[in-house]
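**Q** What follows is a predicted structure for the sequence shown.
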Amino acid sequence: MENKEIKEIVILRLGHRPERDKRITTHVGLTARALGAAGMILASDDPKIEENILEISPRWGGSFFIKNNANAMEEINQWKKKGGKVCHLSMYGINLPEAVPILKSEKKLMFIVGAEKVPGEIYEISDWNVAVGNQPHSEVAALAIAMDRISDSDPLLKTFENAELTVIPMEKGKKVVHDNELIEKNKRQDKC
């Protein structure tokens, strides 16, 4: 059964180590945002990740939240109490093609992506442990593929409202359109 309503997708990032994982965690957040997630919950304390990702939305449009230094189990339990489902992306889970039909039908979906070794309780509390292939690779790749597969439309064609910058696709060269009115408006709001 395919759900044509807008989904609410959030990402829970586990095991982030500020000195080691800052780039990959930033890429998890940027990928989630670009492919339509509402936000990312970081189960670690790294305000710089929050700052870096939140700088993107005014320039490139859309909305995206970051919650820093969250308790993972509390976030999962609250999500489930609100009717959400939890999908842990892991190379040990069922294969993504098998999970796609049920994941597509969910209105509220939390994807969990880990950095360091994921605690066993995550495998138990998740509604599904889903593998994007059974080989080691990047959590960014796993998240991107999973979000693409469960989307009801092509997430690569998504447009973002209130973008200061918009890329104009071109076969050769590059073109970015600047919305100068919106840039000035956002600057005025930042000063307030």
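**A** All right, it came through fine.
**Q** Please make it C-alpha for all contacts and neighbour counts, starting now.
**A** Noted.
**Q** Where does Val10 sit: helix, strand or coil?
**A** strand (DSSP: H, G, I helix; E, B strand; the rest coil).
**Q** Which element, helix or strand, includes Glu19?
**A** Glu19 belongs to helix 18-34 when assigned by DSSP states H and E.
**Q** Point out the other helices and strands that that helix packs with.
**A** The contact analysis (3 or more CA pairs under 8 Å, 6 or more residues apart in numbering; DSSP states H and E) places helix 18-34 against strand 8-13, strand 39-42, helix 47-54, helix 139-150.
**Q** other SSEs contacting the strand of greatest length in the chain?
**A** Counting residues, the longest strand found in the chain (DSSP state E) is strand 85-95. Applying 3+ CA pairs under 8 Å, 6+ apart, one finds that strand 85-95 contacts helix 72-81, strand 108-113, strand 128-131, helix 139-150.
**Q** And the helix holding Glu19, what's buried?
**A** 25-34 (16 or more other CA atoms under 10 Å).
**Q** Next, give me the two most distant ones among these.
**A** Greatest spacing in these, by CA to CA: Thr25 and Ala34 (14.2 Å).
**Q** number of nearby residues for the closest residue to Arg33 other than its chain neighbours?
**A** Leaving aside its chain neighbours, Arg33 sits nearest to Phe64 (6.4 Å; criterion: CA to CA, 6 or more residues apart in numbering). A count of nearby residues for Phe64, using other CA atoms under 10 Å, gives 21.
**Q** Show me the residue sitting in the middle of the protein in space.
**A** Centroid-nearest residue in the chain: Ala32, 2.4 Å away (criterion: CA atoms, centre = their mean).
**Q** one step back: wait, doesn't the residue nearest to Arg33 sit right on Ala37?
**A** Yes. The pair Phe64 / Ala37 is scored as a contact, 7.4 Å apart, by CA atoms under 8 Å.
**Q** try this one next to it:
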Amino acid sequence: MQGEPEVAVLRLGHRPGRDERMTTHVGLTARALGADRAILAGDASKSVETVEDITDRFGGPFAVELTDSPRQVLREWDGRVVHLTMYGERVQDVEGEIRESRADGEPILAVVGSQKVSFDVYEAADWNVGVTNQPHSEVAGLAVFLDRLFEGRELEREWEGASHRVIPEETGKTVVPADEE
């Protein structure tokens, strides 16, 4: 969130044809729940286009980019690394320590997989964090982690440059130009 150390999300791997929707949802979740940018691995250009389109219409700031070398991003990250996995420490046990690190000025890189994650990612992480020890998606893990990191503040965020906004309502789907009440 603006004015604070960066929170970025790195999506490891992308299997064309199989991961399009999931990779897109990683990017959209990162954007909606407070991250500053998403870095998507592999041939995820369709996902990048979708996330950029949503950011253009519903506001930012948020950046999304492709990388051919997610391991290099991980190695060169100048901050702390949180690997989201169901095999890690419980989020409720380490969230305070992670927030404190960020409060001390450390940028955070949240890493999510797409397929089996190699052990070097576990070793590179400052924290391997599980939001549950039950099977779940990387999107669910990312959403729970970001909400815990920002303590719900991301839900009140103001979006800059939006041309559209969603009207919260009990039923229906209302999207209006951003300048309408």
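**A** Everything's here; your move. No experiment lies behind these values; they were computed from the predicted model shown.
**Q** Please pull up the equivalent of Leu54 of the first structure in the second structure.
**A** Alignment note (TM-score structural alignment): Leu54 of the first structure maps to Glu52 of the second structure.
**Q** tell me the SS of the residue lying closest to that match once chain neighbours are set aside?
**A** Nearest non-adjacent residue to Glu52 of the second structure, counting by CA to CA, 6+ apart: Val64, 7.0 Å away. Three-state call for Val64 of the second structure (three-state DSSP): strand.
**Q** Can you find the partner of Val64 of the second structure in the first structure?
**A** By TM-score structural alignment, Val64 of the second structure lines up with Ile66.
**Q** contacting residues around Asn186 of the first structure?
**A** Contact analysis of Asn186 of the first structure by CA atoms under 8 Å, 6 or more residues apart in numbering lists Pro58.
**Q** and it, how far is that from Gly62 of the first structure?
**A** Per CA to CA, to the nearest Å, Asn186 of the first structure is found 13 Å from Gly62 of the first structure.
**Q** Return the residues in contact with the residue nearest to Arg33 of the first structure.
**A** Counting by CA under 8 Å, 6+ apart, the residues that Phe64 of the first structure touches are 33, 37-40, 54, 57.
**Q** can you put those in JSON lines and add distance to Asn162 of the first structure?
**A** Shown next, in JSON lines, are the contacts of Phe64 of the first structure (distance: CA to CA, whole Å):
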{"residue": "Arg33", "distance to Asn162 of the first structure": "15"}
{"residue": "Ala37", "distance to Asn162 of the first structure": "17"}
{"residue": "Ala38", "distance to Asn162 of the first structure": "16"}
{"residue": "Gly39", "distance to Asn162 of the first structure": "17"}
{"residue": "Met40", "distance to Asn162 of the first structure": "20"}
{"residue": "Leu54", "distance to Asn162 of the first structure": "14"}
{"residue": "Ser57", "distance to Asn162 of the first structure": "9"}
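**Q** Of those, just say which sits nearest to Ala141 of the first structure.
**A** Distances from Ala141 of the first structure to the contacts of Phe64 of the first structure, taken by CA to CA, are shortest for Arg33, at 13.9 Å.
**Q** one step back: what's the residue nearest to the centre of the first structure aligned with over in the second structure?
**A** Using TM-score structural alignment, Ala32 of the first structure sits opposite Ala30 in the second structure.
**Q** Ile6 of the first structure now?
**A** The alignment partner of Ile6 of the first structure in the second structure, by TM-score structural alignment, is Glu4.
**Q** where does that match fall, helix, sheet strand or coil?
**A** Here Glu4 of the second structure is recorded as coil under three-state DSSP.
**Q** Now do it: how many residues are near it, please.
**A** That count, for Glu4 of the second structure with other CA under 10 Å as the rule, works out to 13.
**Q** Same question for Glu158 of the second structure.
**A** Glu158 of the second structure has 11 nearby residues by other CA under 10 Å.
**Q** That one corresponds to which position in the first structure?
**A** So, by TM-score structural alignment, Glu158 of the second structure is matched to Thr159.
**Q** For that match, give its distance to Thr166 of the first structure.
**A** From Thr159 of the first structure to Thr166 of the first structure the distance is 9 Å (CA to CA).
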